[in-house]
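Student: Structure for this input, please:
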Amino acid sequence: MEIYVFDNSFEGFMTLIFDYYVRKPKAIKVYAERDFQPSMFEETHEVITDIEKAKRVHQSLKSKLYGTNYKALQAVFLCEEVDAYQQLFHYCCLILDNSADIQLNYGNEYVFYVMKMYRSVHREKHHYEAFIRFEQINKDLFFAKVEPKYNVLPIITNHFRKRYADQNWLIYDLIRKYGIIYDKKSGEIQEVQLNFTPKSSTIPSEYIDVNEQVYQELWKSYFKSSNIVARKNTRLHVQVLPKRFWKYLTEKQI
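Tutor: The predicted structure follows:
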């Protein structure tokens, strides 16, 4: 079995599929560079990302995939689980080699895996669209830290662009060490790399806008006053709002 290694990018993964059809090996094992451990006993093909090749494969897949299934393709790639790329590779080949209806065959192991993982990533996406809390820091910038299970920043961008179009904001992924920043003047979003390794879940007070602390206290007061102790249901509360989000929620820092 030949090992195919791509450069972690979606374009690299699409190029890998192109190379597979050109080279036509019997079977391959797919790895992203970040997960690959070289072995002297296995033949390795290092995929060189080619935008034109990637576009051809991407367009072929997009033309055959239904709306939800196309979103599933993107979402599963972002889950970054080691086995996901292998499963997604087989799924893409399945789509390319068969009629479009094959994507509705949930009895197929690759279709089932992709749609199951899509639901997990989509759930994480909705959690972060609902539970992200911004803090206003200097230079007219709203800042939020996140630690998502999956790499959801690329798919939550449009939500925050629409919701906070009149503000400059930055959402930073503490696990993957990158962020997305929005400029309200240009309306553009860019990916940024930062050397940001906070020791706690809060931003040091000297970096926070003076009014931000007032707003946070007001929000805490509102949350506390609107809480009805007699109707407390901790089990349901944790189901709706998992504890892993609590350390970044202002209302939980009471």
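Student: switch to C-alpha atoms for all contacts and neighbour counts from now on
Tutor: OK.
Student: Which residue is the nearest non-sequential neighbour of residue 202?
Tutor: residue 248 (7.6 Å; Cα to Cα, 6 or more residues apart in numbering).
Student: for stretch 79-92, the distance to its chain's centre please.
Tutor: Counting by Cα atoms, centre = their mean, to the nearest Å, stretch 79-92 is centred 15 Å from the centre of its parent chain.
Student: contact partners of it?
Tutor: 17, 29-32, 35, 61, 73, 76-77, 110-111, 113-114, 117, 121, 149-152 (Cα atoms under 8 Å, 6 or more residues apart in numbering).
Student: swap in stretch 169-189?
Tutor: 141-148, 151, 153, 157, 161, 165-168, 190-197.
Student: what about 6 Å?
Tutor: 141-147, 166-168, 190-193 (Cα atoms under 6 Å, 6 or more residues apart in numbering).
Student: same check, this time on stretch 111-125
Tutor: Here stretch 111-125 has contacts from 72, 75-76, 106, 152, using Cα under 6 Å, 6+ apart.
Student: Quick check: buried residues in the helix or strand harbouring residue 189?
Tutor: Counting by DSSP states H and E, the element that carries residue 189 is strand 188-193. By neighbour count, with 16 or more other Cα atoms under 10 Å as the criterion, the buried positions of strand 188-193 are residue 189.
Student: now it, how far from the centre of its chain.
Tutor: 15 Å.
Student: among the contacts of stretch 111-125, which are in helices?
Tutor: 72, 75-76 (DSSP state H).
Student: Name the nearest residue to residue 70, ignoring sequence neighbours.
Tutor: residue 62 (6.5 Å).
Student: The one you found and residue 144: what is the separation?
Tutor: 33 Å (Cα to Cα, to the nearest Å).
Student: Residue 153 now?
Tutor: 12 Å.
Student: quick one, which of the two is more surrounded?
Tutor: Neighbours per residue, other Cα atoms under 10 Å: of residue 153 and residue 144, the larger number sits with residue 153, 21 against 18.
Student: for residue 167, helix, strand, or coil?
Tutor: Following DSSP: H, G, I helix; E, B strand; the rest coil, residue 167 is assigned to coil.
Student: Ok, residue 180 next?
Tutor: Quick answer, by three-state DSSP: residue 180 is strand.
Student: Around it, how many other residues sit close by?
Tutor: 18.
Student: Tell me how far it lies from residue 126.
Tutor: Distance from residue 180 to residue 126, by Cα to Cα: 17 Å.
Student: How about residue 137?
Tutor: 25 Å.
Student: who's more crowded, the two?
Tutor: residue 137 (19 against 14).
Student: That one contacts residue 205, correct?
Tutor: No: between residue 137 and residue 205 there is no contact under Cα atoms under 6 Å: 9.3 Å.
Student: hang on, the earlier thing: helix or strand right after the strand holding residue 189?
Tutor: Taking DSSP H and E, what comes next after strand 188-193 is helix 210-226.
Student: and for comparison, fold this next one:
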Amino acid sequence: MANYVFDGTMTGLLCCVFRAFQFKEFDVQVMTQDCMQTGLFDEMIQVESNEDQAQRVWQGLKQKVSANGIRNFYYTFLSEQIVAFQHLFNFSVYAFQSQRPIDRDYGHVDVLGLSQWSKQVGREKHRMEAFVRFKKCQDGLFLSLVRPDFNVLPLIERHFKSRYQDQKWLIYDEKRHYGIYYDLDQVHQVHMNALEIDQTIQSGFSQSFSVELDDEEVLYDQLWKDYFNSVNIKARKNAKLHIQYVPKRYWRYMNEKII
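Tutor: Have a look, this model is predicted:
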């Protein structure tokens, strides 16, 4: 078995598929440079990213796979999991070698794998759209720090741009060290040190910004907590069901969860 090592980008993964067909080499294990695992006698092959090669593979996939299949492919890639990358590579090989549509061939382990991973990423996307909380800074910027399980910022961009068109906002992914910033016109990708903003990132509590917040932010924060307490019916408390719909890993971003 050959081991293809790529840079973790979509371009790099598609180049792995290109190389596999170039050299008729399909018994392959793909891995990123950060997660290299190999046996003593396995062959290690560094696959360089090449935009032209990646585009050829991508356009080919679009001809072989339905729009929903392409969506599942992209969502699965955003999971950032090695096992998911392997599914993507195997799926691509299967798609190009097959003479019939494979999108619903769930008896094939890699087609099923894409379906399962895309559902997980899609679920995380919807939860982030629901649970993101902003704090207003003195300069008028609405700021939120998040730590999603998967790289869903590219997927939630359209939702927040549509919903908050009249506000400047920044959603920053603490785990992946980048964010999306809306300047009232376009959304830009930005990089910064989140520790300068949230000193409690490592401890897992709610956001405690060291930047200067708007004077009314504390009031809004307390009003939201009071509203939550007033509509909460303690006699009907069902912690198990509540956690099912609002997992604890999201609580650190929700003002109403911090007393």
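Student: about what we covered before: residues near the aligned partner of the residue nearest to residue 202 of the first structure in the second structure, how many?
Tutor: Aligned counterpart of residue 248 of the first structure in the second structure: residue 253 (TM-score structural alignment). Neighbours of residue 253 of the second structure under the rule other Cα under 10 Å: 22.
Student: Does residue 253 of the second structure touch residue 206 like I think?
Tutor: Yes: with contact defined as Cα under 6 Å, residue 253 of the second structure reaches residue 206; the gap is 5.4 Å.
Student: And the host helix or strand of residue 92 of the second structure, what's buried?
Tutor: Taking DSSP H and E as the definition, residue 92 of the second structure sits inside helix 82-97. For helix 82-97 of the second structure, a neighbour-count test (16+ other Cα under 10 Å) marks 82, 84-96 as buried.
Student: What of stretch 55-75 of the first structure?
Tutor: 57-58, 61-62, 64-65, 69, 71-75.
Student: same deal with stretch 167-177 of the first structure?
Tutor: So for stretch 167-177 of the first structure, counting by 16+ other Cα under 10 Å, buried means 167-174.
Student: same question, stretch 24-42 of the second structure
Tutor: 26, 28-32.
Student: Do a quick rundown of the strands in the first structure.
Tutor: Along the first structure, the segments classed as strands by DSSP state E run 2-6, 28-32, 44-46, 135-137, 141-146, 169-173, 178-183, 188-193.
Student: average gap between the first one and the second structure?
Tutor: Put plainly, it is strand 2-6 of the first structure. Its matched residues in the second structure lie on average 1.3 Å from strand 2-6 of the first structure after superposition (mean Cα distance after the TM-score superposition for the first structure).
Student: Next, the angle strand 28-32 makes with that strand.
Tutor: 30 degrees (axes from the mean of the first three to the mean of the last three Cα atoms, to 10 degrees).
Student: which other residues reach strand 2-6 of the first structure?
Tutor: So strand 2-6 of the first structure is in contact with 12, 28-33, 43-47, going by Cα under 6 Å, 6+ apart.
Student: how many other residues sit next to residue 107 of the first structure?
Tutor: 9.
Student: I should have written residue 196 of the first structure there, sorry.
Tutor: Neighbours of residue 196 of the first structure under the rule other Cα under 10 Å: 11.
Student: One more: residue 21 of the second structure?
Tutor: 13.
Student: Next: residue 47 of the second structure.
Tutor: Count around residue 47 of the second structure with other Cα under 10 Å applied: 21.
Student: what's it in contact with, if anything?
Tutor: Contacts of residue 47 of the second structure (Cα under 6 Å, 6+ apart): 5-6.
Student: sorry, back to before: identify the farthest-apart pair in the contacts of stretch 111-125 of the first structure.
Tutor: Largest separation among these by Cα to Cα: 106 and 152, giving 24.7 Å.
Student: okay, those two: which has more neighbours?
Tutor: residue 152 (21 against 14).
Student: can you tell me which residues contact the residue nearest the centre of the first structure?
Tutor: The residue lying closest to the centre of the first structure (Cα atoms, centre = their mean) is residue 152, at 1.8 Å. Under the criterion of Cα under 6 Å, 6+ apart, the contact list for residue 152 of the first structure reads residue 125.
Student: again, 8 Å this time
Tutor: Contacts of residue 152 of the first structure (Cα under 8 Å, 6+ apart): 78-79, 121, 124-125.
Student: Give me the distance between residue 4 of the second structure and residue 104 of the second structure.
Tutor: Between residue 4 of the second structure and residue 104 of the second structure the distance, using Cα to Cα, works out to 28 Å.
Student: Mean per-residue distance, the top helix by length along the second structure versus the first structure.
Tutor: For the second structure, the helix with the greatest residue count under DSSP H is helix 109-131. Compared with the first structure after the fit, helix 109-131 of the second structure shows a mean deviation of 0.8 Å (mean Cα distance after the TM-score superposition for the first structure).
Student: That helix corresponds to what range in the first structure?
Tutor: Under TM-score structural alignment, the match for helix 109-131 of the second structure is residues 109-131.
Student: Name the residues of that stretch that are buried.
Tutor: In stretch 109-131 of the first structure, counting by 16+ other Cα under 10 Å, buried: 110-115, 117-118, 120-122, 124-125, 127-129.
Student: can you pull the contacts of the nearest residue to residue 15 of the second structure once chain neighbours are set aside?
Tutor: On the basis of Cα to Cα, 6+ apart, the spatially nearest residue to residue 15 of the second structure that is not a chain neighbour turns out to be residue 54, at 5.3 Å. Going by Cα under 8 Å, 6+ apart, residue 54 of the second structure touches 11-12, 14-15, 18.
Student: same thing but 10 Å
Tutor: 10-18, 60 (Cα atoms under 10 Å, 6 or more residues apart in numbering).
Student: Quick check: the two most widely separated of those residues?
Tutor: Greatest spacing in those, by Cα to Cα: 12 and 60 (15.9 Å).
Student: check contacts around residue 18 of the second structure.
Tutor: 12, 24, 47, 50, 53-58, 92-93.
Student: Where helices are concerned, which of these count?
Tutor: 12, 53-58, 92-93.
Student: out of those residues, who's nearest residue 235 of the second structure?
Tutor: Of these, the one sitting nearest to residue 235 of the second structure (Cα to Cα) turns out to be residue 92, at 53.0 Å.
Student: Nice, that's everything, thank you.
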